[in-house]
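[1] A predicted structure for the sequence below; I have some questions about it.
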Amino acid sequence: MKVAARRGESAWDTARGAGYARTAAATRITRAARVAHSMRCALVALGAFGAASLACPASADELTGTLKKIHDDGVVVLGVREASIPFSYFDGTRTVGYSQAIALQIVDEIKKTLGLPQLKVHEVTVTSSNRTPMLLNNQIDLECGSTTHTVERENVAAFSNSFFQYAVRMIARKSSGITDFPDLASKTVVTTAGTSDERLLRRLNTEKHLNMRITSARDHAEAFTAVKDDRAVAFVMDEPIVYGFKSTDPHPEDFVVTGTPLGYEVYACMFRKGDEPLRTLVNGVIARGQLAGDAERLYNQWFTQPIPPRGINLNFPLSEQNRTLFAHPNDRALD
């Protein structure tokens, strides 16, 4: 844009005036582009005739946080589990499960929001011990497995609306005679390292003076193996997890899930703190599914019907606590 000097105006004034003019013109163009983008979104929304969810792709300069990272990298990185049956586990071919299905619904919404239908999905296996450090180090973008939302964990990570509520109990050999937590006094007990259950178990041991010998396994499968090999009398963990191991064992009749619940907790997806755009997207996916009845159908698929790879049925009907959660989506920790 050429700006002629007025009489008595210095070359600097002339150049500065040209700069202002260019800036103003650029601003007008940017505003016009944003208005056009908004109008396109509005027209798409009007054409949706009340569709429950129809995201208009965000423009690149509007993106922040994890969504911007995913857009720039061209890939979303999911943290997945190997043996959190039936939430997130490897079935011999791929990662499947109740939580994994929710994670993939979120990925679909990210694709719509970014306007990237061919967005790549990369899975990284995480454990209870390393999932948070991997999130904070940007090695994963989102983790929807069997991670408990606790108040303490809110200091380092953010959590979505809860997608499952459960009790903390234990699995033991039926022949052991173990029926409740006082029976574990002076015995070797296993749990999974880095879990909220480990904290609850150690607190119980201290407060009730049970003198348990507590060992912390690397993952759930290793912990259950300790019970099977008689290296521990019980595996203390989330009730649905231990039901999963019992149901999928070649000899489920040899084990019992027992114990007065140590407490009730909730699972949620985990992502980085301060990322409001991602929080809004993830919570929208979970809440819509719960209120529309999709969450209950998904629950029945994984907890009351045969699941891969061996077609075992966990026979774990929907609890009243989960029914209430689905009716009132929220992101509150229970501890």
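    Received the coordinates, thanks. Keep in mind the model is a prediction, meaning the values are calculated, not measured.
[2] switch to C-alpha atoms for all contacts and neighbour counts from now on
    Fine.
[3] could you point out which element follows the biggest strand by length in the chain?
    If you go by DSSP state E, the chain has its longest strand at strand 158-173. Downstream of strand 158-173, the next assigned helix or strand under DSSP states H and E is strand 188-192.
[4] strands along the stretch 51-200 of the chain, start to end?
    75-80, 83-84, 88-90, 95-96, 120-125, 142-143, 158-173, 188-192 (DSSP state E, counting those that start in this stretch).
[5] save those strands as JSON lines, and put in mean neighbour count too.
    Listed next are the strands of the stretch 51-200 of the chain as JSON lines, based on neighbours: other CA atoms under 10 Å:
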{"stretch": "strand 75-80", "mean neighbour count": "23"}
{"stretch": "strand 83-84", "mean neighbour count": "22"}
{"stretch": "strand 88-90", "mean neighbour count": "21"}
{"stretch": "strand 95-96", "mean neighbour count": "22"}
{"stretch": "strand 120-125", "mean neighbour count": "14"}
{"stretch": "strand 142-143", "mean neighbour count": "27"}
{"stretch": "strand 158-173", "mean neighbour count": "24"}
{"stretch": "strand 188-192", "mean neighbour count": "25"}
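[6] identify all contacting residues around stretch 169-177.
    Contacts to stretch 169-177, defined as CA atoms under 8 Å, 6 or more residues apart in numbering, come from residues 178, 227-228, 233-239, 242-243, 246, 253-262.
[7] now with 10 Å?
    178-181, 183, 189-191, 197, 224, 227-228, 230, 232-243, 245-246, 252-264 (CA atoms under 10 Å, 6 or more residues apart in numbering).
[8] centroid residue for this structure?
    The chain has Cys269 as the residue nearest its centroid, 1.8 Å off, counting by CA atoms, centre = their mean.
[9] in contact with the closest residue to it other than its chain neighbours, which residues?
    With sequence-adjacent residues excluded and distances taken as CA to CA, 6 or more residues apart in numbering, Cys269 is closest to Cys144, at 4.3 Å. By CA under 10 Å, 6+ apart, the contact set of Cys144 is 78-81, 87-88, 98-104, 106, 159-160, 163, 267-271.
[10] one more pass at 8 Å, please.
    78-80, 88, 99-100, 102-103, 268-270.
[11] now Tyr89
    By CA under 8 Å, 6+ apart, the contact set of Tyr89 is 80-83, 95-97.
[12] use this one as the comparison:
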Amino acid sequence: MRYYLTGSITGLLAALLLATTAQAQAPAEGLSPTLAAIKKAHMVKLGYRESSPPFSFLDQAGRPIGYSLELCEAIVEDIGIEVDDPQLKIEYVKVTSDDRIPAVVDGKIDLECGSTTANAERRKQVAFSPLMFVAGTKLMVPKTTAGTAPTDFKGKTIVVTKGTTNEQAMHAVDKKFNLGLNIVVSPDHEQSYQMLVDGKADAFATDDILLSGLIARHKSQDKFRVVGDYLSYDPYGIMFRKGEPQLAAVVERAFRRLGSNRDLIPLYNKWFVARLPTGERMGVSISPQLEESFKVLDDSAGGTN
């Protein structure tokens, strides 16, 4: 009897020890999977785009810079607080419009800091931060082009960037108006722009702000212009993994902190109104819709006007 009692106690102690060990080995003290991986690596992986000024692009030294990257770096500060590691390092990982969503889903990056539309279809796979910009599909054309509406380009060649909502928008317009467009796809915005420069396309369709950014970056205001009505509505957000409420709360907390400190509008002006580090100037004032969105963040954080 004594043997079995002792055995039971021994077994209980062993079970408790295993439970304690398992708890100690659990993902970083109950952190969500992404935050646990960040804590373990002491590093956050930020996805950036090479040619999406002023959101995410390269400076003269080839370093990733931009509005979206600054927002992500602010989120990293709050992640550091959440995982109790204020010295988190940042690894910058290049992504494209085509592979950015798989990069988030597969854990190649923790935050995608580009110019990504937060729509219902994408929300099935990933999560998004609060609104950081509002754009829409328009056309970039040579200044010698008279047409401005999609119907003016019947039978013409339109280049789009692979994996973008603009590609879907142009196919929808083509079908709606029976235009017989030749819609060609390139790997990134820079190559789409180059197709227009080389005369291989009659127009380049993507978000209006990105078109303006490319024109400013290449100093080609005398060669190209952005025309037409909006062909889609594209609200931008920082993208991260879906199904992690703790990570979502950290991202939202970072935006509320920026809103309550009145940092969002100065940050916007730095990248859209003032001269960029690469020399060009966008000159795009904040829209009333985005300004109101930032104000809501301020109010939700307890700010006062």
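    Noted; the coordinates are in hand. Predicted, not measured: the structure shown is a model, and the values here were computed from it.
[13] just the TM-score for the two chains, thanks.
    The TM-score (TM-score structural alignment, normalised by the length of structure 2) is 0.89; 293 aligned residues with a CA RMSD of 2.3 Å.
[14] before we move on, the earlier item: which one in structure 2 is aligned with the residue nearest to the centre of structure 1?
    Matched across to structure 2, Cys269 of structure 1 falls on Ile238, judged by TM-score structural alignment.
[15] quick check, its match in contact with Cys72.
    Yes. Using CA atoms under 8 Å, Ile238 of structure 2 is in contact with Cys72, at 7.4 Å.
[16] counterpart of Phe163 of structure 1 over in structure 2?
    Taking TM-score structural alignment, the alignment pairs Phe163 of structure 1 with Met132 from structure 2.
[17] residues near the equivalent of Asp108 of structure 1 over in structure 2, how many?
    By TM-score structural alignment, Asp108 of structure 1 lines up with Glu77 in structure 2. Neighbours of Glu77 of structure 2 under the rule other CA atoms under 10 Å: 16.
[18] got it, and Arg231 of structure 1?
    15.
[19] also Arg40 of structure 1?
    13.
[20] next one: Asp222 of structure 2
    When neighbours are defined as other CA under 10 Å, Asp222 of structure 2 has 9 of them.
[21] repeat that for Met1 of structure 2.
    6.
[22] if we can go back for a sec, could you dump the strands of the stretch 51-200 of structure 1 into TSV with distance to Asn300 of structure 1 added?
    Formatted as TSV, these follow (distance: least, CA to CA, whole Å):
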stretch	distance to Asn300 of structure 1
strand 75-80	21
strand 83-84	17
strand 88-90	16
strand 95-96	15
strand 120-125	25
strand 142-143	22
strand 158-173	13
strand 188-192	27
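[23] Arg288 of structure 1: which of those strands is closest?
    strand 158-173 (11.0 Å; CA to CA).
[24] how far apart are the closest one and its match in structure 2?
    On superposition with structure 2, the mean distance recorded for strand 158-173 of structure 1 (mean CA distance after the TM-score superposition for structure 1) is 1.4 Å.
[25] which stretch among the strands of the stretch 51-200 of structure 1 comes nearest Gln290 of structure 1?
    Nearest of those (CA to CA): strand 158-173, 8.4 Å.
[26] that closest one vs strand 188-192, what angle?
    With axes from the mean of the first three to the mean of the last three CA atoms, to 10 degrees applied, the angle from strand 158-173 of structure 1 to strand 188-192 works out at 150 degrees.
[27] from memory Pro86 of structure 2 sits against Gly80, does it?
    Yes. Contact between Pro86 of structure 2 and Gly80 holds when scored by CA under 8 Å: they sit 4.7 Å apart.
[28] neighbour count for those two, which is higher?
    Just comparing Pro86 of structure 2 and Gly80: by other CA under 10 Å the higher neighbour count belongs to Gly80, 21 against 14.
[29] ok, the more buried one - contacts?
    Contacts of Gly80 of structure 2 (CA under 8 Å, 6+ apart): 86-88.
[30] let's go with 6 Å and repeat that
    Pro86 (CA atoms under 6 Å, 6 or more residues apart in numbering).
[31] what of Lys124 of structure 2?
    Counting by CA under 6 Å, 6+ apart, Lys124 of structure 2 has no contacts.
[32] what about the helices in the stretch 101-250 of structure 1?
    With DSSP state H, counting those that start in this stretch, the ranges of helices along the stretch 101-250 of structure 1 come out as 131-136, 196-208, 220-228, 239-248.
[33] quick one: the aligned partner of Val173 of structure 2 in structure 1 from Ser128 of structure 1, how far?
    In structure 1, Val173 of structure 2 lines up with Leu204, judged by TM-score structural alignment. According to CA to CA, to the nearest Å, Leu204 of structure 1 and Ser128 of structure 1 sit 20 Å apart.
[34] more neighbours, those two?
    Per other CA under 10 Å, whichever of Leu204 of structure 1 and Ser128 has more neighbours is Ser128, with 20 against 17.
[35] wait, that one sits on Gly194?
    Yes. With contacts counted by CA atoms under 6 Å, Ser128 of structure 1 reaches Gly194, the gap being 5.2 Å.
[36] residue contacts, the match of Cys269 of structure 1?
    112-113, 128-129.
[37] which residue lines up with Ala327 of structure 1 in structure 2?
    In structure 2, Ala327 of structure 1 lands on Lys295 (TM-score structural alignment).
[38] likewise Thr64 of structure 1?
    In structure 2, Thr64 of structure 1 lands on Ser32 (TM-score structural alignment).
[39] once you drop chain neighbours, what's closest to the residue mapped onto Asp238 of structure 1 from structure 2?
    In structure 2, the residue matched to Asp238 of structure 1 (TM-score structural alignment) is Asp207. Residue nearest to Asp207 of structure 2 in three dimensions, not counting chain neighbours: Thr137, with 4.3 Å by CA to CA, 6+ apart.
[40] from memory that neighbour sits against Thr206, does it?
    Yes. Contact criterion CA under 6 Å: Thr137 of structure 2 and Thr206 qualify, at 5.0 Å.
[41] with that, I have no additional questions.
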